[in-house]
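Participant: Okay, predicted coordinates and the sequence, questions at the end:
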Amino acid sequence: MKKTQDYFEKIKLAEIEPNSFNVREQFEEKSIQELAKSMEIDGLINPLTIRVVGKNKFEIICGERRYRAALLLGWETIDAYIKELTVEDAKRLCLIENIQRENISVMEEAKALKRLYELTGDIDELIARVNKSESYVRSHLRLNNLIPKIVNRLEKEEISFGVASVLCAYSADIQQDIHSRFLDKDAYNNWLSLSKDEIKKRVESFYTTQLDQYKFDLKECRECVSNTANFTLFSDRCGKCMNKTCLDEKNATYLLAKAIEIKQADPLVVLCTSFVRATNKTVIERLKLQEFEIQDNAQCQLYPQEPKKPAFSEGVTEEEKEEVIEDYQKKMQKHTNLMDDLKKKEGRGELTKFAVIGEKDIDFQYQLHTKKNETEELQKQLTTLAEKDKRNQELKIINTVKDTKAVIFEQHEIPSTKAISVDENKYFYYFLLEALASKHFQYFDIPNSTYYLSDKQKKEILDRGLSEEQKAMIQRDYLARHFNSAFGNGITSEFFIAFAKEHFPEEVTKIEKKYTEVYHKRQKKLKEQSSMIEKELKKRKKLPKKDKKAA
């Protein structure tokens, strides 16, 4: 009879399987053995909670440790409470059961809370279901932001929950840097013995930056979760950024746009790096990629700073105010005169304006020099751009060749049996021309004064076309170049003699005869010496043993 409600029953262990959404990943063998011993003596006190997932097939919701202990004992069946649950309800019940365990680890609980939150989709419902405080739930949820290496430290109890709760607020790249530099127990300056508050202070000092130091629009940053001003434990008005990657990218994007805007407004302005201050390398690289000319380490002068308008506190007399205002006006007039003078010099071409790219902003500075013609300066810039274009064309070919080599020589195999094409034959003769003797240049319309063939001249020869006589000349010069290295008794020497005989049979035969005669004379003498030794050996073989020893 089919059961339609929750019920108890003995179920075969072979029909039960663990679920895939249990947050517990580690089961200590010793702990399972101890539980098995207890179950062997006292029996199973609490049945498993399982659900039907198919015909004679069940999935554990609660009690995987008991299930593993029963397998260890060799039980065939086990008491179970069978519940009719959907997949979502089963996940929820399993996660809540895990969270309520006494021996759950910090990270297991954090993962369980995260999965349960994903199921409920509501933080208030999650808090109500697990019966924990809001701060408890939120602090554990944040632990899921930890990188695996720091999770491992936490699970090994090398760092505390408090320290982990500080580190999880930071971006992955900052966590990675902290782990490699300060959580290595072999490092003399590690932070492993420091308290949560001490580590919090050091992380702030090393890795956070006041947002109000930056010039880009901070609208998005004010609501960002990485802004410390949004944490109750920080009191900063503007806040500090804890996501260095995001901060650096926003800053670089702003500076790049500002630099391009400056250059577009006035092409005569020179973009440069500072001689004394740090510069934003990312922005410099991106400007260069967009073909902007950057002058390095420009030694410029600062424009005069505008005097600050005076502000008066209570108790200052009118007479004192008039005196301060009069002094301010004098300074302001001096500043105006200086700026007007510099502007005139710029108009006469006696001053070059520089946009100095710093770490967080771009400042204007200047250099004085003898009068320059603006038209000539702009023409000079055009020439520089033309040279850059020429270099870019070279780079296009260089990189195309490099990547093509990688494709055809490393990833593919060049066809070996396919017939050689007309173009391939042309390429073949291009390389053979390397060995063309200078005495034959005249037959290819190359001046006799030419010392060696350039690549361009080789191409011109091939473009004009080769006669059969020219092809033969090139091939034989190539053979002669390589046969010139012939030495000793080898295949190259053998082929060289044969090649020489084909073209100069009488001379080679005469040479061969000369050295054959020398060889025969030497051979005759060697044979005579060999014959004497052989006779002595025969003589010794005929002697009795005593005589051999005496000999």
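Facilitator: Cool, got the structure.
Participant: only C-alpha atoms for contact and neighbour calcs from this point on.
Facilitator: Noted.
Participant: Show me how far the lengthiest helix in the chain is from its chain's centre.
Facilitator: Ordering each helix of the chain by length in residues (DSSP state H) puts helix 505-542 first. Mean-position distance between helix 505-542 and its chain equals 72 Å (CA atoms, centre = their mean, to the nearest Å).
Participant: Please, where are all the helices along the stretch 201-350 of the chain?
Facilitator: Here the stretch 201-350 of the chain has its helices, by DSSP state H, counting those that start in this stretch, at 219-222, 244-265, 281-289, 318-347.
Participant: also this one, for the comparison:
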Amino acid sequence: MEGKIRNCYTNNLDNYSFDKTKCLKCIHNSSNFDLFAEGGGSGKCTNKKCLSDKQTAYLVEQAQAVALADSKLTFIGEQYSHDNEATQIIKKGGYEFKNVQTYNLNSYPTAPTEPQASEYKKPEDYDKAQEKYGKQQERYEKESQELETLKEQGKIRVYAKIGDSNVRMYYKEVATKDTKTNEQLISDLKAKKVRNTEIAKEKTAGDIKELLRTDELPKSEFTPAEEQAMYFFMLDKLRRSHYKTIGLKENDYYGLTDEKKQEIVANLTEEQKTVIRRDYLYSHLTERTNTVSGVQGGMMLAFATQHLPEKTATIEAQYTEEYGKKNARLDERIAGLKEAEKKAKADAKAKKAEQTTKTEKAPKTAEKAVKKEANTTAPKSETTKPKGKEQSKATQSEKKEAKPTPQADKVLIVGVPKAQPQADAVAV
């Protein structure tokens, strides 16, 4: 359990490159309180906060040193991962960062670690390690010098990445067409400097606007500075005819700069303030106002009546009379149309009643027509009546003939005699 605690909850100081002189006697160093601590190492730190602060300070110092040594150096940023604390500090320090993938870059050579005699049991092993170290150091210095020459010639671009344990260097070859002289680089850097200043002001403005939008402003008295700012913006609505009133010259008619406006509002008289306020009010009363019947239109009418009563009354009277006459003619037409509509309805009603009457008489007329047709087609003896006594006798004769005989309702069966051949022969 004790070994697990040492391995999991302590940090090996040998894994860090910062100066550990103070750590050798620190109470948080496991070598100073662990009875089972083994020699040969720097120990393990049990104070994570102190260890992290020391490592961050070391990384920041190293990053600043490489940036100072190479004015063209660019730091590598991480687009999708979280920046460590040292990287955040360097970013806030204003150093340039670019999101570049390290697999597209070449690594700078790493300096070899010099062997320590205490690490070897045999002197001959140490001597061999020293010889190997010497060759590695010579190769490292040669490669570093070559890269330094290429960097001075502008043939490579150097990058630095701040890791968790050290600052690693990278480089990338630059095409000939992309190679820039120092003068060109200085010009680019000056342009970046100007742009950085602009960005700082833009971001400041953005955050201040958000602050004013979200935070409640105090209910304090309106200050002279606020009043000047108010008149500064009101001057945008000042009519050209009033420029002389506030001391503007002929040349100012064609452009009122912010600097000139700031100079004006710092020394306004009460009369000038009234002119500016009134022009500002006039501008908003007349802008997009198309009728005097609305709220804004009513305010405009009241404003005009207050300051120009006679002319305003003349305008009102002119259009009241003109369109009053037009409305009178329209009223006459409306009355005529109403009368015509009334007459049309009465005619329609009368016509409907007439049609109803005709519909009711139609069956009777049809019945008479049928009877008339029947009389026309009947036999003359039946339809013609005798006149006078003849008519009476004829009627009596018809009545007698009409009387049925007593046997009229009986059926008589008559027998046919058998044929006689001889008689028939004679007859033929």
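Facilitator: Perfect, I can see it now. The structure displayed is predicted, hence computed values, not measured ones.
Participant: possible to save the helices of the stretch 201-350 of structure 1 as JSON lines with mean neighbour count and distance to Glu374 of structure 1?
Facilitator: Shown next, in JSON lines, are those (neighbours: other CA atoms under 10 Å; distance: least, CA to CA, whole Å):
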{"stretch": "helix 219-222", "mean neighbour count": "13", "distance to Glu374 of structure 1": "41"}
{"stretch": "helix 244-265", "mean neighbour count": "16", "distance to Glu374 of structure 1": "15"}
{"stretch": "helix 281-289", "mean neighbour count": "16", "distance to Glu374 of structure 1": "23"}
{"stretch": "helix 318-347", "mean neighbour count": "14", "distance to Glu374 of structure 1": "9"}
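Participant: May I see those helices arranged in a markdown table, with distance to Thr375 of structure 1 as well?
Facilitator: Conversion of the helices of the stretch 201-350 of structure 1 to a markdown table gives the following (distance: least, CA to CA, whole Å):
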| stretch | distance to Thr375 of structure 1 |
| --- | --- |
| helix 219-222 | 43 |
| helix 244-265 | 17 |
| helix 281-289 | 24 |
| helix 318-347 | 13 |
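Participant: quick one: contacts of the helix or strand following the longest helix of structure 1?
Facilitator: Under the assignment DSSP states H and E, the closest C-terminal helix or strand after helix 505-542 of structure 1 is helix 545-550. With CA atoms under 8 Å, 6 or more residues apart in numbering as the test, helix 545-550 of structure 1 has contacts from Arg540.
Participant: try stretch 469-484 of structure 1
Facilitator: 429, 432-437, 443-444, 492-493, 496.
Participant: What's the match for Phe233 of structure 2 in structure 1?
Facilitator: By TM-score structural alignment, Phe233 of structure 2 lines up with Phe431 in structure 1.
Participant: quick one, which of the helices of the stretch 201-350 of structure 1 is nearest to Asn448 of structure 1?
Facilitator: Nearest to Asn448 of structure 1, of all these, is helix 281-289, at 47.0 Å by CA to CA.
Participant: helices or strands next to that closest one in the packing?
Facilitator: helix 244-265 (3 or more CA pairs under 8 Å, 6 or more residues apart in numbering; DSSP states H and E).
Participant: Next, the angle from the helix it packs on to helix 281-289.
Facilitator: 40 degrees (axes from the mean of the first three to the mean of the last three CA atoms, to 10 degrees).
Participant: by contact count, what packs against helix 244-265 of structure 1?
Facilitator: Partner elements for helix 244-265 of structure 1 (3+ CA pairs under 8 Å, 6+ apart): helix 172-182, strand 270-274, helix 281-289, strand 351-357, strand 362-368.
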